[in-house]
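In: With the sequence up front, the predicted model follows.
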Amino acid sequence: MSIFPVILSQAKFIHRDSLQFPIEERALQFGDGIYEVIRIYNGTYYLLDEHIDRLFRSTEAIKIKLSQSKEEMKELLLELLTRNDITGDGKLYMQVSRGSAPRDHVFPKDVEPNIYAYAQSLPRNLETIKNGVSVITHRDIRWENCYIKSLNLLPNVLAKQEAKEQNCYEAILHKEGRVTECSAANVYLVKNGTIYTHPTTNNILHGCVRMAVERFVEELNITFIEEPFTLKDLAEADELFLTSSTSEITPIIRVDGKLIKDGKPGEITRKLQAAYEKDANIEDKVIANA
């Protein structure tokens, strides 16, 4: 399928083969920017408002001023989806940098942000969603403002790569034994019917799927406590799961080679997965019918 990125600041669509980045682009030289990944189901964005709100929070946090309003940004993203003729499942990647200017640590003057986005097909990963995944634990060495969806992801990349090299799906990050999140997802522990997860402080990304989970637990009357848990708690959990835009709600069945309970996705995780499928208007409700 053709992918037509759009330079949103100019609202000009071009083919990806002709897209060129200037070497003096602050995203390339400093990681001076933010990004979003938005899930697409049946040709429709899922949690679009939540992603746009977070994008604007991130740009404001690093002092990038956007000329577009939230509504104008959504209109451009919807146009991009139409141009790519994505009618099934997919994802959108969007990146905002401070702009292009001669290399200097201080902010350039009179420079417009560079805003790039592209959409592409992405089927659901039904195997991991249904059967669960194995993860490792890894020390969290990231900076103190993880709530900003920054382009500076090297610690996340290294943790995810270590998980990959151990044939695992993800890395659960921790600071001195207290779990924060995964390298690219929020993480949750279930004990005695209650869900625990790290509070939405600066130390974690405020996930859009996490926001949806908070709605689901209220509807399902499941207790949800924002309280850090430890590496020791992981081994004693009844269930574990992670969430992100591309992972949806994925059960964790093994941590550092050790099974969680019987090694099968738990009842509460399944209820949340069914709620997710309903909320996202997914036609093939695999979990609901499992």
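Out: Thanks, I have it.
In: For the rest of this, base every contact and every neighbour count on C-alpha atoms.
Out: OK.
In: Okay, and Ala184 sits in which element?
Out: For Ala184, there is no enclosing helix or strand under DSSP states H and E.
In: Can you tell me, leaving aside adjacent residues, what's nearest to Pro150?
Out: One correction, residue 150 is Ser, not Pro. Of all residues not flanking Ser150 in the chain, Ile34 sits nearest, at 4.3 Å (C-alpha to C-alpha, 6 or more residues apart in numbering).
In: what about the one you found, distance to Ala27?
Out: To Ala27, Ile34 is 9 Å away according to C-alpha to C-alpha, to the nearest Å.
In: Over to Val133?
Out: From Val133 across to Ala27, the span is 33 Å (C-alpha to C-alpha).
In: and Ile62, what does it touch?
Out: Gly33 (C-alpha atoms under 8 Å, 6 or more residues apart in numbering).
In: one step back: okay, Ile34 and Ala27: which has more neighbours?
Out: Ile34 (24 against 21; other C-alpha atoms under 10 Å).
In: So the more buried one is in contact with Gly99, correct?
Out: No - under the criterion of C-alpha atoms under 8 Å, Ile34 makes no contact with Gly99, lying 11.8 Å away.
In: burial measure for Pro155, as a count.
Out: 15.
In: alright, now check it against this:
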Amino acid sequence: MAYLNGRFLPLEDVRISPLDRGFLFADGIYEVAAVIDGKLVDSASHLARLERSTAAIGIVLPLSLADIEAAQTELVARNGLSEGLVYLQITRGADATRDFIPAPDLQPTLFMFMQDKPLIDLPAVAAGIAVATMPDLRWARRDIKSVGLLAQAMAKQAAKEAGAQEAWMIEDGFVTEGASSTAFIVTDEGIVTRPYSQSVLAGCTGAALTALAQESGIAVIRRPFTVDEALAAKEAFITSASTLCLSVVRIDEQRVGDGAPGPVAMRLRALYIDFARATGV
């Protein structure tokens, strides 16, 4: 089952106009929230980011955040989803014709669907993942969670062809973030990650995980880092709703640390899973 503009219906029956501005202009915002034990994880954080992103591009939410969350939880229940992802997309709506300037009376298109996917028991938890680095070719407002993901899709494909599971974007010599994740390294200082700005997306999973790290006595340093720093680090890892927290054991075919998932990332992953189970809605 999926959700479209107030209706629950089979995914194969969803119909969205080809004149929808999300399709024609990537004029829309999306969110992906994890579901663990049949409950939404970190829902308030994801909804707050949805509200920030839609406000940044001038889309008025058609429902309150509470009503959006209620629709998401209803969708989880109707699908009997125990573990996986909820995808939400809101576009400016469908115009009568294609024009760069939207009509003033458009009604937004709100679409949601489920993805049944294992999040906790993954082979990559024990093995770690590899990342490939490449130039960051994205637009300047990466803090807006836009549906315009061509550069990320190209980076993911290039990473796959390089034998890696994720791409790390490089700008001015520094790692910005992953194609669909937040990038971290572990040094003698603590865990290091990029500061929030328009250059990166404020990751919900990363924010929760850094708060958990600080609560458990692990220092969090927000500053840019280079690939060379990452290769010299004790550990590296990524966070996202779909991966939670996974160790990076290779960068461009070079080993990080001893080439195995490290204790800090493994501890933070366990803390995050406990947090997810304790606070899910």
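Out: That came through fine. This structure is a prediction, so every number in the text was calculated from the model and none was measured.
In: tell me the centre residue of structure 2?
Out: By C-alpha atoms, centre = their mean, structure 2 has its centre lying nearest to Ser240, at 4.8 Å.
In: Let me see the ranges of the strands in the stretch 51-200 of structure 2.
Out: 83-91, 109-116, 129-135, 166-171, 174-178, 182-186, 191-193 (DSSP state E, counting those that start in this stretch).
In: To Val220 of structure 2, which of the ones you listed lies closest?
Out: strand 191-193 (5.0 Å; C-alpha to C-alpha).
In: Where does that closest one end up in structure 1?
Out: Using TM-score structural alignment, strand 191-193 of structure 2 lines up with residues 195-197 of structure 1.
In: who touches the matching stretch?
Out: By C-alpha under 8 Å, 6+ apart, stretch 195-197 of structure 1 touches Val187, Tyr188, Leu189, Val190, Ile222, Thr223, Phe224, Ile225, Glu226, Glu227, Pro228, Phe229.
In: now stretch 147-159 of structure 1
Out: Contacts of stretch 147-159 of structure 1 (C-alpha under 8 Å, 6+ apart): 27, 31-36, 55, 57-58, 61, 138, 141-142, 171, 183-184, 200-206.
In: Buried residues in it, which are they?
Out: Neighbour-count burial for stretch 147-159 of structure 1, with 16 or more other C-alpha atoms under 10 Å as criterion, is recorded at Tyr147, Ile148, Lys149, Ser150, Leu151, Asn152, Asn156, Ala159.
In: what range in structure 2 does it sit on?
Out: Stretch 147-159 of structure 1 covers residues 143-155 of structure 2 once aligned (TM-score structural alignment).
In: can you list the contacts of stretch 195-197 of structure 1 in a markdown table and add distance to Glu214 of structure 1 and neighbour count?
Out: Shown next, in a markdown table, are the contacts of stretch 195-197 of structure 1 (distance: C-alpha to C-alpha, whole Å; neighbours: other C-alpha atoms under 10 Å):
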| residue | distance to Glu214 of structure 1 | neighbour count |
| --- | --- | --- |
| Val187 | 13 | 25 |
| Tyr188 | 12 | 28 |
| Leu189 | 14 | 25 |
| Val190 | 14 | 23 |
| Ile222 | 10 | 15 |
| Thr223 | 10 | 14 |
| Phe224 | 8 | 17 |
| Ile225 | 10 | 14 |
| Glu226 | 10 | 12 |
| Glu227 | 14 | 12 |
| Pro228 | 16 | 16 |
| Phe229 | 18 | 18 |
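In: Mind giving me the packing neighbours of the longest helix along structure 2?
Out: If you go by DSSP state H, structure 2 has its longest helix at helix 263-279. The contact analysis (3 or more C-alpha pairs under 8 Å, 6 or more residues apart in numbering; DSSP states H and E) places helix 263-279 of structure 2 against helix 204-215, strand 235-240, strand 244-251.
In: Of all those, which one comes closest to Tyr87 of structure 2?
Out: That would be strand 235-240 among these, by C-alpha to C-alpha, at 13.4 Å.
In: Name the residues that touch that closest one?
Out: By C-alpha under 8 Å, 6+ apart, strand 235-240 of structure 2 touches 178, 180-187, 203-206, 230, 245-249, 256-257, 261-262, 264-265.
In: what's the counterpart of the residue nearest to the centre of structure 2 in structure 1?
Out: That one, Ser240 of structure 2, aligns with Ser244 by TM-score structural alignment.
In: same question, Thr91 of structure 2
Out: Under TM-score structural alignment, Thr91 of structure 2 pairs with Ser97 in structure 1.
In: Ala33 of structure 2 too?
Out: Mapped onto structure 1 by TM-score structural alignment, Ala33 of structure 2 lines up with Ile38.
In: again with Ile273 of structure 2
Out: Match for Ile273 of structure 2 (TM-score structural alignment): Glu277.
In: Look up how far Ile253 of structure 1 lies from that match.
Out: Taking C-alpha to C-alpha, one finds Glu277 of structure 1 at 21 Å from Ile253 of structure 1.
In: These two: who's more crowded?
Out: The neighbour comparison of Glu277 of structure 1 against Ile253 (other C-alpha under 10 Å) goes to Ile253, with 23 against 18.
In: Surely the more buried one and Lys130 touch.
Out: No - Ile253 of structure 1 lies out of contact with Lys130 (C-alpha under 8 Å); the separation is 11.1 Å.
In: Good, wrapping up.
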